[in-house]
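K.L.:
model the following, please.
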Amino acid sequence: MEYKLLALDLDGTLYTSDNRITKNTRKIIQEARKKGLLVTLATGRNYPSAKLVAKHLNLELPIITNDGAYIINHLDDKPLFEKRIENEIIIEIVEVLLQYNLNFMILHESSSFGNFNYLGWRMFLRFFNIHSFKTLLAEKSKYRRMSNDKIIQYIKNNKTKPFKIFVDGNHEQINEGRLELEEKFKDKIRITNSGYGMEILSLNISKASGLEILTSELGFDKKEVIAIGDSFNDLEMIDYVGLGIAMGNAPLEIQNKAKFVTKTNDDDGVAHAIDEFFLKIKA
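P.N.:
Purely as a prediction, here's the structure:
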């Protein structure tokens, strides 16, 4: 099979544990692009953050952000697809999250708000290098932190519907909150996990649905696509494409779904997979 498109997850996949994209990985990506492989991003991150990465890698295709809820051409900021959650549902979800004392961030295309502490130590320690610190600052500048009692009123006054809710907090409380949300909104939302926290999306939205839209736009068959990821929000994407690859640092459940398991994100796993399944074939 000749592969034409590569979709890359970011955190835990393209990025190392200390939030770098290695020189070798960048080099291999550019070599593959020169030999005809198209590259896009498929990430749970919001658009401003993903756009910085796309520019850093000089990518040209539309990118899949917010776990498939927002697909956009970052070169001219023109959306290809968007699927938002109704504000009435957002309010009900927030009320459940507050009952479990969970921290959350509600994401729009270029801004976000919530009670999440963006510059807390857990978040800060993820950003060790200049590129990632710039990403953190770019995201932080678009984020508005509020007290719990003001959030619901803000949603009521804000006519723009969001794409996603990111939830952080105690694992036991997250699991309890998830069970209640899945029971209450089972025909309205999809809940997944990025490895960093719980993510709430519109029903049937995933990185796989995003790739289906993008491949249709490009005129490719899904069998011509490689996707690489490491977490539970990558499962559908890995299962959907012709060659689904799991990172060596991925949980076993993700690895078992994949057709191939590459090296870890700290051992240039993305570069190794590209070399194995594209560059050697093109040599």
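
K.L.:
CA only for contacts and neighbour counts going forward, please
P.N.:
OK.

K.L.:
which residues does E60 contact?
P.N.:
Residues near E60 by CA atoms under 8 Å, 6 or more residues apart in numbering: 39-40, 54, 73-75.

K.L.:
for I152, same thing?
P.N.:
Counted by CA under 8 Å, 6+ apart, I152 has contacts 91, 94.

K.L.:
which of the three states applies to the residue nearest the centre of the chain?
P.N.:
Nearest residue to the geometric centre of the chain (CA atoms, centre = their mean): G44, 1.7 Å. Following DSSP: H, G, I helix; E, B strand; the rest coil, G44 is assigned to coil.

K.L.:
in contact with it, which residues?
P.N.:
65-68, 194, 233.

K.L.:
helices of the stretch 51-200 of the chain, start to end?
P.N.:
Using DSSP state H, counting those that start in this stretch, the helices found in the stretch 51-200 of the chain span residues 87-99, 121-124, 130-141, 148-157, 171-184.

K.L.:
another sequence for comparison is provided below:
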Amino acid sequence: MNEQVKVVALDLDGTLLNSNNEISDFNKDILWRLKERGVHIILCTGRPYNAMKKFRDELSLDDHVICFNGANIVDKDEKLVLDTSLDTETSLELVKVGRGRNTYFHGFMEDKWLVPYTNEISEKYKARTGLTETVGALEEVEGLRFTKMMYIGENALLREIYEELEEKLGERVYKAFSNPNFLEVLSGSSSKAKALDFFLKKKGLTPDNLLVMGDSYNDLEMLKFAKYGVVMENTPEELKEQFDLIAPGNDEDGVGRYLKDFFEL
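P.N.:
Purely as a prediction, here's the structure:
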């Protein structure tokens, strides 16, 4: 067993979860075996806590979980121990950009999923996450402070929005694509890497003790932060070519197969 690695951090969608939005029995078995050996298993997702809790429960994890791409950390007692939500001024500016670009967007504020209107996009997101939406004009929400904001649409348009946000808001916001059609925006003080750094310091550990697995651009910082950054075979080529460690795809039990070999289970 590799004794140096004390923490394994796993993205959910496209990494630990297969295309059926499930954790395979093989992956579960490997993670349980690692947990029995004292390895911390940290789930790191762009999802809110209430859309990832079932996976934490399935794995019987008693460690922190990282939600909203690092904007929130929830401890084993379901207490929020880190919150880097956006301020109201920036949140309203993000809504204004979405309106100006005539694209669908929605946001999260604490445990609420805020949508300006329902459509096919919101219904698909609802089916995938199991969330229940609150519908209405987002700029009219009292004390609006997004934990995370998302623009959803064609990649070319989202790249234009990315550049507009870069120009208008700069380092006030953190921007990343969780897939080509999802542009996620958080506080500039948020990222999965920063949340993992917070956790490691609490445990008296360093990035040398960390193995990370992910598949998309919102995983980039934590993949580079860890001593062992492992990308999935289903990762976009542009991102995958930046890393030497590659696991089988998420539909091939990639997480479990890689960890089984790495830890010589």
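
K.L.:
most surrounded residue in the contacts of E60 of structure 1?
P.N.:
Highest neighbour count within the contacts of E60 of structure 1, by other CA atoms under 10 Å: V39, with 26 neighbours.

K.L.:
which ones are touching the alignment partner in structure 2 of it?
P.N.:
In structure 2, the residue equivalent to V39 of structure 1 is I41, according to TM-score structural alignment. Residues near I41 of structure 2 by CA under 8 Å, 6+ apart: 7-10, 31, 35, 61, 63.

K.L.:
now swap in D208 of structure 2 and tell me
P.N.:
D208 of structure 2 touches 4-5, 226-228, counting by CA under 8 Å, 6+ apart.

K.L.:
so the match of V39 of structure 1 is in which element?
P.N.:
Using DSSP states H and E, I41 of structure 2 falls within strand 40-44.

K.L.:
I'd like the distance from that strand to the chain centre, please.
P.N.:
12 Å (CA atoms, centre = their mean, to the nearest Å).

K.L.:
over to stretch 124-137 of structure 2?
P.N.:
With CA atoms, centre = their mean as the basis, stretch 124-137 of structure 2 stands 17 Å off its chain's centre.

K.L.:
please list the outside residues in contact with it.
P.N.:
21, 50-52, 112-118.

K.L.:
neighbours of N20 of structure 2, how many?
P.N.:
N20 of structure 2 has 9 nearby residues by other CA under 10 Å.

K.L.:
secondary structure class for the corresponding residue of structure 1 for it?
P.N.:
Aligned by TM-score structural alignment, N20 of structure 2 pairs with D18 of structure 1. Secondary structure for D18 of structure 1, judged by three-state DSSP, is coil.

K.L.:
circling back to that earlier point, to A273 of structure 1, which of the helices of the stretch 51-200 of structure 1 lies closest?
P.N.:
Ranking the helices of the stretch 51-200 of structure 1 by proximity to A273 of structure 1 (CA to CA) places helix 130-141 first, at 23.5 Å.

K.L.:
distance between that closest one and the chain's centre?
P.N.:
The answer for helix 130-141 of structure 1 is 16 Å, by CA atoms, centre = their mean.
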